[in-house]
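Student: Model the structure of this input:
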Amino acid sequence: MSAREINFDGIVGSSHNYGGLSLGNLASARNLGKVSYPRAAALQGLEKMRANLALGLTQGIFVPQPRPARAWLADLGTKPEEAEPALLANAMSASAMWAANAATVSPASDTADGRTHLTVANLRTMVHRSHEWPATLAQLRLAFAHEAFTVHGPVPPTFGDEGAANHMRLCTAHDQTGVEIFVYGLSGGPFPARQHVEACKAIARRHRLKPERTLFVAQSEEAIAAGAFHNDVVAVANERVLFAHEQAFAERETFLGNLERRFPDLDLVEVSASEVSLEDAIRSYLFNAQLVTPPDGRTTLIVPEEARETPSVWTWLQRHLAGNGAIRDVRVVDVRQSMANGGGPACLRLRVVCDPATVDPRFLVDEEKLDRLAGVISATWPEQIAVEDLRQAALIRDIERARAALLEACGLEELA
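Tutor: Here you go, the predicted model:
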């Protein structure tokens, strides 16, 4: 079987709550303290995976991390029942469900040694995410243990790295040599720049990418200030298509000129601010969508319900489709629980181009396996969580038991 793109979605963990921990993530801040629905959140994620399977795409999963993060709390000299409320909230975050932040991935066709390289993200900027990488690395090394892969530890935390949410790739086909684009943030706005250019360059060196097929571009401070805490909130790429807001990048003209010289087959789909404001783009997560190529070859955009509910966004999409643009189909999915915490369809998945036969099959799913996982989630995930409930010993036991049941259903007990 030849290489193809596989979307690995993070299953929403049983501790999913609205703790408002992510500075610069407007949805996270807006929903601080609201009641969350972990069971519904996880089932919504599974339904999105079913929709991908129905399109003919290959689908993978990552399982939730241990919550509370007992090892991290122990390193800080405490434990769940004794930790200060703010510290416990950071230990209970389910944000690892956003697999786009798990790692940066360079397919074998782009690398000098012909291996697919993955570098786990250190996520150093946000406390609640800074302790994720060891558990993420354990899953990556298990899923991609085949000799076709090289899995790297994190870039030293001197420099912030938030993974594939700030990385794009353009190519004539997924299994062909591509141009890799690393997007970094600049300081100076009201919110922190989470992706550092030094981390991007380190990853490019580790992955043995050719300099002439690698680009580094700054995200616009305007976009970050508006709430685009990751590049994938304002831009997404798939094969020849770059779909972006006109205010996504600093020095836009220079960047696009450099890109077109490296990739003459570029099909740029740019949305102007006069048609869709940054505010509407970020509220709807128009660009935090999955841009995919099903087997029929029709470039398809998978958007959240919020895109259909935002008039300027839906009007733009319908006009683009009517004009036979590069995006030929739009599919709508319900991921409202994830959206309320600041993560759309693109946040929930990590894209890996490889031969599926080289992936540990326990991390791949079909309809039957999704049915089995849905049964476990329906039986064990808490129906709802209020932030003030996080200290309850009974809830913590339920959260840990639910994850154990899911690991058993996946045959991944070694990740316990």
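Student: hey, let's count contacts and neighbours off CA atoms from now on
Tutor: Will do.
Student: For the stretch 151-300 of the chain, which segments count as helices?
Tutor: Shown for the stretch 151-300 of the chain, the helices assigned by DSSP state H, counting those that start in this stretch span residues 197-206, 221-226, 252-262, 278-284.
Student: which stretch among the ones you listed comes nearest P134?
Tutor: Shortest distance between P134 and the helices of the stretch 151-300 of the chain, using C-alpha to C-alpha, is found for helix 197-206: 17.7 Å.
Student: gap between the closest one and the chain center?
Tutor: Relative to its parent chain, helix 197-206 has a centroid offset of 19 Å by C-alpha atoms, centre = their mean, to the nearest Å.
Student: L57 is nearest to which of the helices of the stretch 151-300 of the chain?
Tutor: For these, proximity to L57 was assessed by C-alpha to C-alpha; helix 278-284 is nearest, at 24.3 Å.
Student: one more, for comparison:
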Amino acid sequence: MMGWREYNFDGIIGPTHNYAGLSFGNIASSVNAGQASAPRRAALQGLDKMRLLHGLGIGQGFFLPHNRPETDWLSRFGFTGTPAQMCAAAWREEPDLLLAASSASPMWAANAATVSASPDTADGRIHFTPANLSTMAHRSLEWPETQRQLRRIFPDPQHFAIHDPVPARYGDEGAANFMRIAPALELPGTEIMVYGSPRDAGFPARQSAEACRAIFRAHGVAGGLLAAQSTEAIDVGAFHNDVVAVATADLLFTHELAFADKATLFTALIDRHPDLRIVEVRDEDVPLSDAIASYLFNSQLLILPDRRRLIIVPVECAETLSVKRWLDAHIGGDHPISEVRFVDVRESMRNGGGPACLRLRVLVSPEAEAAINPLFVLTERRADQIAAVIERHWPERVTPADLGLPDFWAQGWEAVRALEAVCG
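Tutor: Presented below is the predicted three-dimensional model:
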């Protein structure tokens, strides 16, 4: 690979992490709505996963939590005064708006942006389009801060291009609906975006085909493929494609019911990439409901420095009988995936986000890697610093009633400021 690396930029889970059940179509979010959350444990679980990847020799970076509650957003609804006064008025008059403004959802960095690798773009740069996340109110307010952080992390226009989001009329949910197939990471590949067909019933299809095409045009990607997600997968709770399929280089790992027309997609991919390996899990072996409940496919499919393939899956996969049976029977030996590692991200899982939801993948050449802002690259020292701030400032437990307390708002703002100070 001549020094090319794939970085995972994870969202640090913010201090207002809570279970408000804001995400219609996300089964875990709905089921756990109203329960007490554990922001400190959540953030440390996410950091432990980052430490694991860093220790494996995988490039690892991070995004900072967004300020929550987001009072700039509340001001657009006519609330005025100090931040605390705006929050108090919103809680009294429009509590649903304060719940949205308090969400820690930017932790799921897979929805931060769509990223096109430099071997695939017309100008040879890495292109980023922040996701508009327009389907859900609490997520639609994320993109301005996401764009600001992208510009801070990837500041050199010689290597990086940061775009504006697609207009909000056309839903875009970022890299959670994006895959890339290539003979090797550093070679030109085929970028795939997965959309949901508009529908009048059932859970919403969050990714529009119009947004997919717009991103390919903006990024200068010729020959990108669009694939429709199956309505069956959406209605069982696969609100993003990365809940039912994941890919890296010449390997696609997917549930057999992930796509509306898998035959056409697979044929197109194999025509372009004859050496493509497709690992397809049959529904009779792992029912779609088990795959989604365990987040088997919301795994991080990694190429280690020694070229072995590894998947990082949540511990729920070890606790779901059909999934554990499949993993035991297939992973290792001559299988394209040589090893599985289980990680505890239960706090994120209870809100509907697994290991892959927490990260944004960015493929970089040695020159592009050198241009990344080092303040956002994880080291052991930086991980220790982040952990110390989390231990000191993140609340141990948050209940639904806490979301309306001035002390809760103040603690959230102070915690983010403390983390920003430590990270420079």
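Student: I'd like the helices of the stretch 151-300 of structure 1 laid out as TSV, including mean neighbour count and distance to N17 of structure 1.
Tutor: What follows is those, written out as TSV (neighbours: other C-alpha atoms under 10 Å; distance: least, C-alpha to C-alpha, whole Å):
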stretch	mean neighbour count	distance to N17 of structure 1
helix 197-206	20	30
helix 221-226	20	24
helix 252-262	14	37
helix 278-284	21	20
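Student: For the residue nearest in space to the middle of structure 2, give me its contacts.
Tutor: In structure 2, the centroid-proximal residue (C-alpha atoms, centre = their mean) is A110; its distance is 1.9 Å. If a contact means C-alpha atoms under 8 Å, 6 or more residues apart in numbering, then A110 of structure 2 has 174-176, 356-361 as its contacts.
Student: got it, and N288 of structure 1?
Tutor: Listed by C-alpha under 8 Å, 6+ apart, the contact set of N288 of structure 1 reads 232-236, 303, 343-347.
Student: make it 6 Å
Tutor: Taking C-alpha atoms under 6 Å, 6 or more residues apart in numbering as the criterion, N288 of structure 1 is in contact with 232-233, 344, 346.
Student: Can you say which two of these are spatially most distant?
Tutor: Comparing all pairs in the contacts of N288 of structure 1 by C-alpha to C-alpha, the longest separation belongs to D232 and G344, at 9.6 Å.
Student: Comparing those two, which shows the higher neighbour count?
Tutor: When neighbours are counted by other C-alpha atoms under 10 Å, D232 of structure 1 and G344 differ, and G344 comes out ahead with 31 against 27.
Student: Give the closest residue to the more buried one in space, chain neighbours not counted.
Tutor: Setting aside the residues directly before and after it, G344 of structure 1 is nearest to N288 in space (C-alpha to C-alpha, 6 or more residues apart in numbering), at 5.6 Å.
Student: same check, this time on A307 of structure 1
Tutor: Per C-alpha to C-alpha, 6+ apart, closest to A307 of structure 1 is S284, 4.6 Å.
Student: From E400 of structure 1, how far off is the one you found?
Tutor: The spacing between S284 of structure 1 and E400 of structure 1, counted by C-alpha to C-alpha, to the nearest Å, is 33 Å.
Student: How about S338 of structure 1?
Tutor: From S338 of structure 1 over to E400 of structure 1 the distance is 20 Å, taken as C-alpha to C-alpha.
Student: do A374 of structure 1 as well
Tutor: Using C-alpha to C-alpha, we find A374 of structure 1 at a distance of 17 Å from E400 of structure 1.
Student: The residue nearest to G344 of structure 1 -> structure 2?
Tutor: Under the alignment defined by TM-score structural alignment, N288 of structure 1 corresponds to N298 in structure 2.
Student: Over to S274 of structure 1?
Tutor: Under the alignment (TM-score structural alignment), S274 of structure 1 pairs with E284 of structure 2.
Student: cool, and D110 of structure 1?
Tutor: In structure 2, the residue paired with D110 of structure 1 according to TM-score structural alignment is D120.
Student: can you check A374 of structure 1 too?
Tutor: Looking across to structure 2 (by TM-score structural alignment), A374 of structure 1 lines up with A387.
Student: a strand runs through that match, doesn't it?
Tutor: No - counting by DSSP: H, G, I helix; E, B strand; the rest coil, A387 of structure 2 is not found in a strand; it is helix.
Student: nearest residue to it other than its sequence neighbours?
Tutor: Distances taken as C-alpha to C-alpha, 6+ apart put L44 closest to A387 of structure 2, at 6.7 Å, once the chain neighbours are dropped.
Student: neighbour-wise, which of S338 and E400 of structure 1 wins?
Tutor: In this view S338 of structure 1 and E400 are compared by other C-alpha under 10 Å, and S338 has more residues nearby, 30 against 20.
Student: In structure 2, what sits opposite that one in the alignment?
Tutor: Following TM-score structural alignment, the counterpart assigned to S338 of structure 1 within structure 2 is S348.
Student: Next, find the distance separating its match from R199 of structure 2.
Tutor: Where R199 of structure 2 is concerned, S348 of structure 2 sits at a distance of 28 Å (C-alpha to C-alpha).
Student: And R346 of structure 2, by the same measure?
Tutor: From R346 of structure 2 to R199 of structure 2 the distance is 32 Å (C-alpha to C-alpha).
Student: More neighbours: which of these two?
Tutor: Taking other C-alpha under 10 Å, R346 of structure 2 and R199 do not tie; R346 has more neighbours (19 against 10).
Student: just the strands in the stretch 301-424 of structure 2 please.
Tutor: Applying DSSP state E, counting those that start in this stretch to the stretch 301-424 of structure 2 gives strands spanning 309-314, 339-343, 359-364.
Student: cool, the stretch 101-250 of structure 1 as well?
Tutor: Counting by DSSP E, counting those that start in this stretch, the stretch 101-250 of structure 1 forms strands over residues 103-106, 116-120, 149-152, 167-170, 179-184, 214-218, 235-238, 241-245, given from the N-terminal end onward.
Student: Mean deviation, the second one versus structure 2?
Tutor: With both structures laid over each other, strand 116-120 of structure 1 and its partner residues in structure 2 are 0.4 Å apart on average (mean C-alpha distance after the TM-score superposition for structure 1).
Student: same thing with the fifth one?
Tutor: Once superposed with structure 2, the aligned residues differ from strand 179-184 of structure 1 by a mean of 0.4 Å; criterion: mean C-alpha distance after the TM-score superposition for structure 1.
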